[in-house]
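>>> give me a 3D structure for the following:
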Amino acid sequence: MDELQVVESNLHRFVAPSHVHQFLELVWLRSGSTVLCCRGQSHVVHAGCAFAIAPNEIHSNASSGNAGIRYQVLQIPMSVLKDIERQNGGGLLSMLRSDPLHVFPAQSAQRFYPALTRALKHWHLGGKARTDTGTLLGRLFQASRGRRSEAVPKHVSLHPAVVEARTILEHHCGERIELSELARAVNLNERYLLGLFKKASGISPCQFQLGVRADRARNLVVAGIPLIDVAMSTGFADQSHLIRDFKKFFGMTPSAFRKACTIDAVG
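From the prediction side, this is the model:
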């Protein structure tokens, strides 16, 4: 599914295990605080601020304290990012690969985030909406300069076997893939592959695959697919397992997430 998604959450507490998204995630924290973990380091984001997580970047996050959090999320697909990069002469995707986590001060979030949301919702109309989107996104990222967590390491090239293993797990996320099978596919022994994968990703291949399943399930949930069909097509044992793991990753049940989500086609 290649669509812009805008998610508005209610006040709640949650802990999202390590996972990945295939889109750029822009989050505006309306109340409360959250702790982000990216590339082995942590960063606290407070109410009013916003942050961006690069596509395909493994991360986890959790609400901080007992009050819970309320937030708005823009999930921008790769097709839009590539168009913006072509429009602006390149550099956006390489910047995101190098600096996976960007934090935006509250004043900049208030100034640019609502306007960016409006521009993205009109992306499909072309023309000024697309120009405005590129301009606003550029200004927002400029505002993050000096705010990026210095604790987050720069981009490090992954071992080819880890890249291949991640690709296999992404393409076959609905299937049960044993570590032994994965090791044979990349021509390494199990223990060595597991060590490489954990060092590069911070999680095991099994945890990575579960994160991919949850992200695919999210797409199907907001598209209105029945939960039993979502579970079957994404590799969850049944609907109850889907609901349990979905709530771990996204802080709410699939039904609540569906109600909180609006979708606007782009492209």
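>>> going by C-alpha atoms from here, please, whenever you check contacts or count neighbours.
Noted.
>>> strands of the chain, start to end?
Shown for the chain, the strands assigned by DSSP state E span residues 3-8, 15-19, 24-31, 33-38, 41-45, 50-53, 59-64, 70-76, 101-104, 261-265.
>>> looking at those strands, which is buried most?
Across the strands of the chain, the average number of neighbours (mean count of other C-alpha atoms under 10 Å) peaks for strand 101-104, which reaches a mean of 26.
>>> Proceed likewise with the subsequent sequence, for comparison:
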Amino acid sequence: MLGERRVSAAGLVMAFNPDEPHDGQSAVHDGYRYRMLHLGEDLARETLDDAAPGRAGLPLFATPVVDDRALVRYVARLHAAVAKNAPRLVVEERLTAAVLALTRRASTRSALLREPQGRTDLAAMARARGMLRQRFVENIGADELARVAGCSRFTLYRGFRAAYGFAPSDYQRDLRLRRARALLAEGTAPSTAAVEAGFSDQAHLTRWFTRTYGVTPAAYRMALQRES
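This next block holds a predicted model:
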């Protein structure tokens, strides 16, 4: 409510309605740090309309301080993707997830946004997967995949995961990792393999390659060279 004082802390989400004046200061002498995302009205409305055409509307928050651990994870994952310049598919998937979570878990319109029911269109998902196979190196967006599949982005996200067990961005990353591994096996330098496989730089390749295969790209390439 206007004029009220609220106290937030680590592990909480602060959500403000459009044009709602607010200010803040530290409640302790050591100061404070926070991560902020500004989601414009048009962006939020477009995301919700994609998920529930004509039903959701713009969410309004009943309280500016939300104690919800799951919501914190959704917002933090989106912030990390934006801050680290993640691929478009990653950012767009996490944006949709965060906006839906904010609406369902913290807004006054949560009852209007329910999980849709229905079968997955496997042919549509196969078309989206085919495009990813052909163009995985490109920084392709969800709009293009949804257009090829003939569905909304939200339906694409849900359907792709239902059909294949992972998100479109996960599949794109897997294809890039496979391509990078093949290039490294041919003796290509990690920095070159990263670019040719679609990663933004060598650091991104190294992080995901190590996480997936348990060895750095450089070590993998060197081990194969020793065997040959």
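>>> so what number do they get for TM-score?
Once superposed, chain against chain, the TM-score is 0.44 (TM-score structural alignment, normalised by the length of structure 2); 108 aligned residues with a C-alpha RMSD of 2.3 Å.
>>> that older thread, would TSV of the strands of structure 1 with distance to residue 207 of structure 1 be doable?
Formatted as TSV, those follow (distance: least, C-alpha to C-alpha, whole Å):
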stretch	distance to residue 207 of structure 1
strand 3-8	25
strand 15-19	7
strand 24-31	20
strand 33-38	15
strand 41-45	18
strand 50-53	19
strand 59-64	12
strand 70-76	22
strand 101-104	21
strand 261-265	26
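>>> ok, which of those comes nearest residue 167 of structure 1?
When those are ranked by proximity to residue 167 of structure 1, the top entry is strand 15-19, at 14.6 Å, counting by C-alpha to C-alpha.
>>> before we move on, back to that, so which of the strands of structure 1 is nearest residue 166 of structure 1?
Minimum separation from residue 166 of structure 1 across the strands of structure 1 (C-alpha to C-alpha) falls at strand 15-19, 12.3 Å.
>>> got a list of contacts for that closest one?
Applying C-alpha atoms under 8 Å, 6 or more residues apart in numbering, the contact partners of strand 15-19 of structure 1 are 58-63, 203, 207-208, 210-212, 215, 248-251.
>>> before we move on, back to that, which one of the strands of structure 1 lies closest to residue 165 of structure 1?
Between residue 165 of structure 1 and the strands of structure 1, the tightest spacing by C-alpha to C-alpha is seen for strand 15-19, at 15.6 Å.
>>> now residue 133 of structure 2: how far from residue 209 of structure 2?
Look at residue 133 of structure 2 and residue 209 of structure 2: by C-alpha to C-alpha, to the nearest Å, they are 19 Å apart.
>>> more neighbours: which of the two?
Neighbour tally, residue 133 of structure 2 and residue 209, criterion other C-alpha atoms under 10 Å: the higher count belongs to residue 209, 21 against 14.
>>> so that one touches residue 217, yeah?
Yes: assessed by C-alpha atoms under 8 Å, residue 209 of structure 2 is found in contact with residue 217 at 6.5 Å.
>>> give me the common contacts of those two.
With C-alpha under 8 Å, 6+ apart, residue 209 of structure 2 and residue 217 have no common neighbours.
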